[in-house]
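In: Here's a sequence, model it:
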Amino acid sequence: MVDFDALHAIIAPEAEAMGLALVRVAFFGGDSDPTLQVMAERPDTRQLTIDDCADLSRRISDRLDALEEAGQDPIDVAYRLEVSSPGIDRPLTRPADFADWAGHEAKIALKEKLDGRQRFNGTLVGIDGDVVTISDKEGVEHKLPFGAIDTAKLVLTDKLIAATVPLSAEGADEMEEEGQD
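Out: Purely as a prediction, here's the structure:
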């Protein structure tokens, strides 16, 4: 149904042309609401503005539309395109994410059980080569092969909120006041 390698090869250059790093490309929603989700960020701020989202969405849409017209569409069903930042409790998809967010709480699910477990919660210690280390609440460190990870994401904590200062809060008061009428 969806060729993820082809999608990544199409979308990554569009993000890179804007100076963005691609965080995740996913397709979900099944038959009822198929959605192509693209998460990207500015490498220097780890964030994305609304204008960045809109610009990247247009670039991706234009590129996919051109491929469809040429009979080379990598997605064979109608779908919705969703472009966003990874958010505060972001997915961890790249090896660098595990190094960058060391010291923060995370949830990791493996593709298959390792030593009788498939899910790990705790504090990210980091990554060494292709081995991610997470320390559980008892302080036990678990070494997980990066390639064995199915999903991983940060857990929303006060420490994480403090570490992810917004680019700008300009206009936030005005928006709140408008909504109070």
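In: alpha carbons only for contacts and neighbour counts from here, please
Out: Noted.
In: Which of the helices or strands spans Glu16?
Out: Using DSSP states H and E, Glu16 sits in helix 4-17.
In: And the contacts of that helix?
Out: The list of residues contacting helix 4-17 from outside it, by C-alpha atoms under 8 Å, 6 or more residues apart in numbering, reads Ala21, Leu22, Val25, Ala26, Ala40, Leu56, Arg59, Ile60, Arg63, Pro74.
In: Please give the structure of this sequence too, so both can be compared:
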Amino acid sequence: MSTTQSERLRGLLEPLVSAKDLDLEEIEVSRAGRRRMLRIVVDSDEGVELDTCAELSRAVSDALDESDVMGDEEYVLEVTSPGAERPLSELRHYVRATGRLARFTLAEGGELVARILGADEDGLDLEVPGVKGRKATARRIAYADIAKARVEIEFNRKDKKEEEA
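Out: Sure thing, here's the model as predicted:
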């Protein structure tokens, strides 16, 4: 049975990522000129600190040097977090985005911008902002009704600590 490079990379990297209490979100191998780029995206419920990315990068680099999974060609290694406008595709992503504003592209067509109030196995509880002075409305949406979803950046969003004070 033959395994792909992606499967071999995942098998090598998942234990290293899990050891740092992180989730392995994405592995991407692409061309960057003459070299290849290996981009590893990790996340956790608490987010990812720069020092943790650096520690993981060193561990991954050592493991890759000891294996032949990347072959003989040169490559650049990048360990990163998903970023501010991260796409949402799994339950854990929606749970982490609870309280955040998100833009949904609906499977039936159209878009919806709403705040995620809660997420469970079946779908999301949302708060759709009111328009022109109207009150916000609650809405339930099933995952099957979502084609794409992405967290929206809010520059005037109150921090949870500010709200508790």
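In: Let me see the TM-score of these two.
Out: Once the chains are laid over each other, their TM-score by TM-score structural alignment, normalised by the length of the second structure reads 0.64; 152 aligned residues with a C-alpha RMSD of 3.8 Å.
In: Would you map the strands across the second structure?
Out: Ranges of strands in the second structure, per DSSP state E, are 23-32, 35-43, 75-80, 101-106, 111-119, 123-128, 137-142, 146-151.
In: closest one to Lys158 of the second structure among those?
Out: Closest approach to Lys158 of the second structure among the strands of the second structure (C-alpha to C-alpha): strand 101-106, 11.8 Å.
In: Show me how far the closest one is from its chain's centre.
Out: In this view, strand 101-106 of the second structure has its centroid 15 Å away from the chain centroid, taken as C-alpha atoms, centre = their mean, to the nearest Å.
In: And it, what does it pack against?
Out: Helices and strands touching strand 101-106 of the second structure, by 3 or more C-alpha pairs under 8 Å, 6 or more residues apart in numbering; DSSP states H and E, are strand 111-119, strand 146-151.
In: Please identify which of those strands is closest to Ala84 of the second structure.
Out: The nearest among these, by C-alpha to C-alpha, is strand 146-151 at 7.1 Å.
In: distance from the closest one to the first structure after superposition?
Out: After superposition onto the first structure, strand 146-151 of the second structure sits on average 4.4 Å from its aligned residues (mean C-alpha distance after the TM-score superposition for the first structure).
In: By residue count, tell me the biggest helix in the second structure.
Out: Criterion DSSP state H: the longest helix present in the second structure is helix 50-66.
In: Run through the neighbouring helices and strands of it.
Out: Packed next to helix 50-66 of the second structure, using 3+ C-alpha pairs under 8 Å, 6+ apart, are helix 5-19, strand 75-80.
In: can we see that at 7 Å?
Out: If you count contacts as 3 or more C-alpha pairs under 7 Å, 6 or more residues apart in numbering; DSSP states H and E, helix 50-66 of the second structure packs onto strand 75-80.
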